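[1] my questions are about this predicted structure, shown below with the sequence.
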Amino acid sequence: MDEQSSLFALFISSFLAATLLPGGSEAVLFGVLTGYPELYWSALSVASLGNTLGGMSSYAIGLFLPDEKTVLKNSGGSMRALQWVRTHGSLILLLAWVPIIGDLLCVAAGWLRVNWILAMLFMAAGKFARYWAIAAAITA
């Protein structure tokens, strides 16, 4: 696989890994960095972009869920997790990279109509930091 195809595969795998679909992009990042070490920063950028856009697709799904009043009424009004997300706001999306709960945080942010620009920035920062740590471990 050539450099361009490798980066495209990394983008696709990192995007899908950040959606509600199962999958991981670490193996693809490993393959790209071991096959093309000169693509270090490009690979980090592509993986972070793909993963952030995947997280934003989960955010968009949250926008289509029923409004908060309807859910609270149907649940009897007891939803402590909502208060926690509300308390921390978009800053909580620094943890969007965490398996399982990261996807839920992205959906919850959309559902609660957290500012999408801040959501995307914090999401991107957390995801980039994670990929940077993984890449540093791979190339060490």
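    Yep, it's here. Numbering: from 1, shown residues only.
[2] contacts and neighbour counts: CA atoms only from here.
    Noted.
[3] taking the centroid of this protein, which residue is nearest it?
    residue 55 (3.8 Å; C-alpha atoms, centre = their mean).
[4] what's the spacing between it and residue 88?
    18 Å (C-alpha to C-alpha, to the nearest Å).
[5] most distant residue from the centre of the chain?
    Furthest out from the centre of the chain (C-alpha atoms, centre = their mean) sits residue 76, at 30.6 Å.
[6] and for the nearest residue to residue 3 once chain neighbours are set aside, the neighbour number?
    Nearest non-adjacent residue to residue 3, counting by C-alpha to C-alpha, 6 or more residues apart in numbering: residue 36, 7.1 Å away. Using other C-alpha atoms under 10 Å, residue 36 has 15 neighbouring residues.
[7] am I right that residue 3 is in contact with residue 38?
    No - counting by C-alpha atoms under 8 Å, residue 3 does not reach residue 38; the two are 9.9 Å apart.
[8] just the terminal-to-terminal distance for stretch 68-83.
    Using C-alpha to C-alpha, the distance between the terminal residues of stretch 68-83 is 12 Å.
[9] adding another structure so you can compare the two:
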Amino acid sequence: MEYFAQFGYFGLFVAAFLAATILPLGSELVLGALLLSSLSPVALVAVATVGNVLGSLTNYALGYWASKGVIQKCLKMSDEEFLRAEERFTKYGIASLLFAWVPVIGDPLTVMAGILRIHLRWFVLLVTVGKLLRYIAIAFMALQVG
């Protein structure tokens, strides 16, 4: 059982980390499956949140250090799309980082935060709050169904 727990937490961490990068992956099913085992829901939510936030920090770093051309190529964005994304981020401000967990828009949000050099303290705080609340909601629903 101890091996299962270690593997489960590690697997969830990896899934959550990769899900927050520009790779098209998800961590919700892994979290849901592990919640139905005997592992601690609090620990699972914490591991998923930390992994997901670290994945978002990877996107932030990409935006911070990579050239515009590299970013556009990675995200498959035209010049127009890139400009619109930058305008939207500027329009809605850093509070939009609370929605970094949303599929399709979350990854570009975190990359754009890096491009625009959003203060790292605000980035980590807002992204963590949003992702933590999301994982709490997923855990609550999974445990109600299971």
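    Arrived safely. Computed from a prediction, not measured in an experiment: that's the story for all the values here.
[10] next one: the residue nearest to residue 3 of structure 1 from residue 5 of structure 1, what distance?
    Distance from residue 36 of structure 1 to residue 5 of structure 1, by C-alpha to C-alpha: 12 Å.
[11] which residues in structure 2 form helices?
    2-20, 28-35, 41-65, 68-75, 79-92, 106-115, 120-145 (DSSP state H).
[12] tabulate these (CSV), appending distance to residue 100 of structure 2.
    Formatted as CSV, these follow (distance: least, C-alpha to C-alpha, whole Å):
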stretch, distance to residue 100 of structure 2
helix 2-20, 9
helix 28-35, 15
helix 41-65, 8
helix 68-75, 15
helix 79-92, 12
helix 106-115, 4
helix 120-145, 6
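[13] which of these sits closest to residue 98 of structure 2?
    Residue 98 of structure 2 lies closest to helix 120-145 among these, at 4.4 Å (C-alpha to C-alpha).
[14] what sits against the nearest residue to the residue nearest to the centre of structure 1 once chain neighbours are set aside?
    Leaving aside its sequence neighbours, residue 55 of structure 1 sits nearest to residue 18 (C-alpha to C-alpha, 6+ apart; 5.2 Å). Residues near residue 18 of structure 1 by C-alpha atoms under 8 Å, 6 or more residues apart in numbering: 51, 52, 53, 54, 55, 58, 97, 103.
[15] kindly recompute the last result at 6 Å.
    Listed by C-alpha atoms under 6 Å, 6 or more residues apart in numbering, the contact partners of residue 18 of structure 1 are 51, 54, 55.
[16] list just the nearest of those residues to residue 64 of structure 1.
    Nearest member of the contacts of residue 18 of structure 1 to residue 64 of structure 1, counting by C-alpha to C-alpha, is residue 55, at 15.0 Å.
[17] with residue 127 of structure 2 as the reference, measure out to the equivalent of that closest one over in structure 2.
    In structure 2, the residue matched to residue 55 of structure 1 (TM-score structural alignment) is residue 56. Note on residue 56 of structure 2: its distance to residue 127 of structure 2, by C-alpha to C-alpha, is 8 Å.
[18] anything in contact with each of these two?
    With C-alpha under 6 Å, 6+ apart as the test, residue 56 of structure 2 and residue 127 reach no residue in common.
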